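Kindly return the folded structure for what I paste below:
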Amino acid sequence: MAQGRSCVHPQCSTHSRLYWTWIRGTRLVFSMNPAPRRTPIILYLHGGPGDACIPLTMRYNAALERDFRFINLDQRGSGLSYHPFAPGEAVTIDSMVEDVHQFVLKLLRAYEQDSLILIGHSWGSVLGLEMVKRYPSLVRCYIGLGQVVSMRAALRLRRHWGQRNLGPRLGSVVSRESGTADMVLMINELLSRGGAAMLFGSLRRIMTYLRSPYYNWSRLLNHAKGVAQSRARLDAELEQVDFSRQTSFGAPVYFISGKYDRHLPGTLVERFADGLKSPHRFIRFDRSGHCPQWDEPERFTATVKAICL
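Take a look at the predicted model:
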């Protein structure tokens, strides 16, 4: 693993640095804070597909660095790991899970540990829960944020909710995975949670990228390209994802859902959790939308510590 530079911008309270490594022929960038070798490892899997977020976890989740080695991986073709996908390059859920699997094995070898903590957000929750299904011995516990359970069921709920609250035209828009749907749902979440004040908070997140020492205009453009190419390759497969028949996992699973999450309604996640026979817990954040880790960062930090320490 090769080291990059540390964050020296005054906005950052993080001690994380950028690193990169080769995984299955692709150079992947990740952030990581310095910590003693046996410190518990958290691996954060971002949403999207393609919506890499190292500047956001550096800003909002740096408090976790006090107790954990916190690692945020920019996935294949995304964010600081951006490269244009080759026509024959395998970009599927299976291939992305295998990237994560190989990265996890590297981390565990490097830090002489048997397992780590996985946190998956939205699209990243698909990769995270697949990791728990396929490689439970490598996962100490799993935390899903805005968890995908059944995309078809979520899209049906979004369509019904949208037609009732937004009208037929926008109801149709939010019933499919797209960047436009994400924007419509995010705006509604912000208005539901407090209007102008919440909108200002969302703009602060955008400014976090603009002020990051790791992003310039060229890299911001690459970030947008990474989102576009990842969605083009993965959205159709994502819409078929369905964990609803799964009744147990080989590692403890925890689900954190925002009360105002319009993207992936918490009712589906809570029902799924209630049907699990293995160790689990469902937690609702009452002041959050689709991103509880950034909507309520202090509560998120306290919750992760309570679960994992």
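
Only C-alpha atoms from now on, for both contacts and neighbour counts.
OK.

dump the residue contacts of the nearest residue to Asp286 once chain neighbours are set aside.
Nearest non-adjacent residue to Asp286, counting by CA to CA, 6 or more residues apart in numbering: Lys259, 4.9 Å away. Shown in contact with Lys259 (CA atoms under 8 Å, 6 or more residues apart in numbering): Gly266, Arg284, Phe285, Asp286, Arg287, Ser288, Gly289.

and for comparison, fold this next one:
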Amino acid sequence: MWIRKTPYKKNKDQGIITLKKVTIGKIDQWIMIRGTDRSNPILLFLHGGPGAAQIGFARPFQSTLEEHFIVVNWDQRGAGLSYSKHLTATSMTINQFVSDLLEVVQWLRQELKHEKVYLVGHSWGSIIGMLAVQKRPEWFYAYFGVGQVADINKGDFISYEYTLRCAKVSQNKKAILELQAIGEPPWNNIKHERIHQKWLKKFGGYYKQKNLVAKFSKYMLLNSEYRLIDLFKHIKGQQFSMSHIHDEMSAVNLTEQVTEVQVPVFFCIGRHDYLTPYELAEEYYKILKAPQKSYIWFEHSAHSPHFEESEKFNEFLIKHAVYD
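Model prediction:
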């Protein structure tokens, strides 16, 4: 029988390589832990979405990090391996995700015998990441925001205007018609948001690298962490998560909710990001109070610089988290 596993690499005895199911928030959730040395600091990734689980494709982008960190990927509640048809809609709240995150951190601290972790929050993950470090700063060395969310409603409006402008400049009649048909945000219909994102991807404001989605698909098909049925769970999880968190997430405005944290903050922003528009991340960075702040541009990326420019991103993490 084929089972889920994550492959070993060198320093097997000194390091840690595991893919396991852990009870978090009273349900089964999956965590992948990889590192060549147990004494290295913990680096926890929070995937985007909601529902865009990354255990199935993240490993090839993170192999260098495993030499310097204990790298942790977590398929969140309702996403990827952690999706279950038995999950209730009422459990899919931002507060519950923050609670789950803090429980994961507490479990890692106890399991791996480390006092603190480094946290990377991508997109949706940057919402629960900022809320978590605000709540329990003593558990975190630092926070890295990738595709950092600021004000969802304002960001959606800027993103829509950008996408429609691109459609007009390129004289893409189909894009113009579809975007004008859904109108300006806020959108009460998730289908409208999907139409917007479809054209945002077309015009390079979602992913700058055109082959990135193909890479994700290839890794998902060839990895050993997911079985065939898990590919369907991944799709179901994205649909389930977004449908139940969309309305609450639409009201998020971190520029009012989280204006100060007690941990160092690093914003890693794609120059072409118009899903969570880069100018809002820049404005948020300026008002956010933290003991240490740094902002780095990724010139050849849009919303996912940790995948689009993974080498530069990994070097930045290693430099600022390990050797600072």
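
quick one: Asp274 of the first structure and Tyr254 of the first structure, what's the gap?
Here Asp274 of the first structure is placed at a distance of 11 Å from Tyr254 of the first structure (CA to CA, to the nearest Å).

ditto for Ser122 of the first structure
14 Å.

ditto for His223 of the first structure
For His223 of the first structure relative to Tyr254 of the first structure (CA to CA), the value is 30 Å.

still on that earlier bit, shared neighbours of Ser122 and Tyr254 of the first structure, anything?
Common neighbours of Ser122 of the first structure and Tyr254 (CA under 8 Å, 6+ apart) are Gly144.

returning to what we had before: Asp274 and Tyr254 of the first structure: who's more crowded?
Tyr254 (21 against 12; other CA atoms under 10 Å).

Now check the second structure for the residue matching that one.
Taking TM-score structural alignment, Tyr254 of the first structure has Phe266 as its aligned residue in the second structure.

So its match, which state does it fall into?
strand (DSSP: H, G, I helix; E, B strand; the rest coil).

Wait, it touches Trp297, no?
No - at 10.8 Å, Phe266 of the second structure and Trp297 do not qualify as touching, with contact defined as CA atoms under 8 Å.

which one of the contacts of Lys259 of the first structure has the most neighbours?
Gly289 (28 neighbours).

correct me, but it touches Ile256?
No - the criterion here is CA under 8 Å, and Gly289 of the first structure misses it with Ile256 at 10.7 Å.

Nearest residue to Glu193 of the second structure in space, please, no chain neighbours.
Per CA to CA, 6+ apart, closest to Glu193 of the second structure is Trp187, 6.7 Å.

neighbours around that neighbour, how many?
Trp187 of the second structure: 16 neighbours (other CA under 10 Å).

Helix, strand, or coil at it?
coil.

wait, it sits on Ile195?
No - using CA under 8 Å, Trp187 of the second structure is not in contact with Ile195; the gap is 10.9 Å.

now the helices: where do they sit in the stretch 1-150 of the second structure?
Ranges of helices in the stretch 1-150 of the second structure, per DSSP state H, counting those that start in this stretch, are 59-62, 94-112, 124-135.

what about the ones you listed, which gets the closest to Lys9 of the second structure?
In terms of CA to CA, the element of these nearest to Lys9 of the second structure is helix 59-62, at 12.0 Å.

Please, where are all the helices along the stretch 201-309 of the first structure?
217-238, 266-274, 292-295, 297-308.

Which residue is the nearest non-sequential neighbour of Arg4 of the second structure?
Glu225 (4.9 Å).

Need the counterpart of the one you found in the first structure.
By TM-score structural alignment, Glu225 of the second structure lines up with Tyr214.

if I look at its match, how far off is Gln229 of the first structure?
For Tyr214 of the first structure relative to Gln229 of the first structure (CA to CA), the value is 21 Å.

do Leu190 of the first structure as well
Counting by CA to CA - Leu190 of the first structure and Gln229 of the first structure are separated by 27 Å.

Check whether Leu212 of the second structure really touches His306, as I assumed.
No - assessed by CA under 8 Å, Leu212 of the second structure is found out of contact with His306, at 11.5 Å.

For those two, indicate the residue with more neighbours.
Shown here are Leu212 of the second structure and His306; by other CA under 10 Å, His306 has more neighbours (23 against 14).

out of everything not next to it in sequence, what's closest to the more buried one?
Phe313 (5.4 Å).

need the contact list for the one you found.
Counting by CA under 8 Å, 6+ apart, Phe313 of the second structure has contacts Cys268, Pro305, His306.

if we can go back for a sec, which two of the contacts of Lys259 of the first structure have the greatest separation?
Greatest spacing in these, by CA to CA: Gly266 and Arg287 (13.2 Å).

Give the residues shared as contacts by those two.
With CA under 8 Å, 6+ apart, Gly266 of the first structure and Arg287 have common neighbours Gly258, Lys259.

which one of the helices of the stretch 201-309 of the first structure lies closest to Leu145 of the first structure?
Using CA to CA, the helices of the stretch 201-309 of the first structure put helix 292-295 closest to Leu145 of the first structure, at 7.1 Å.
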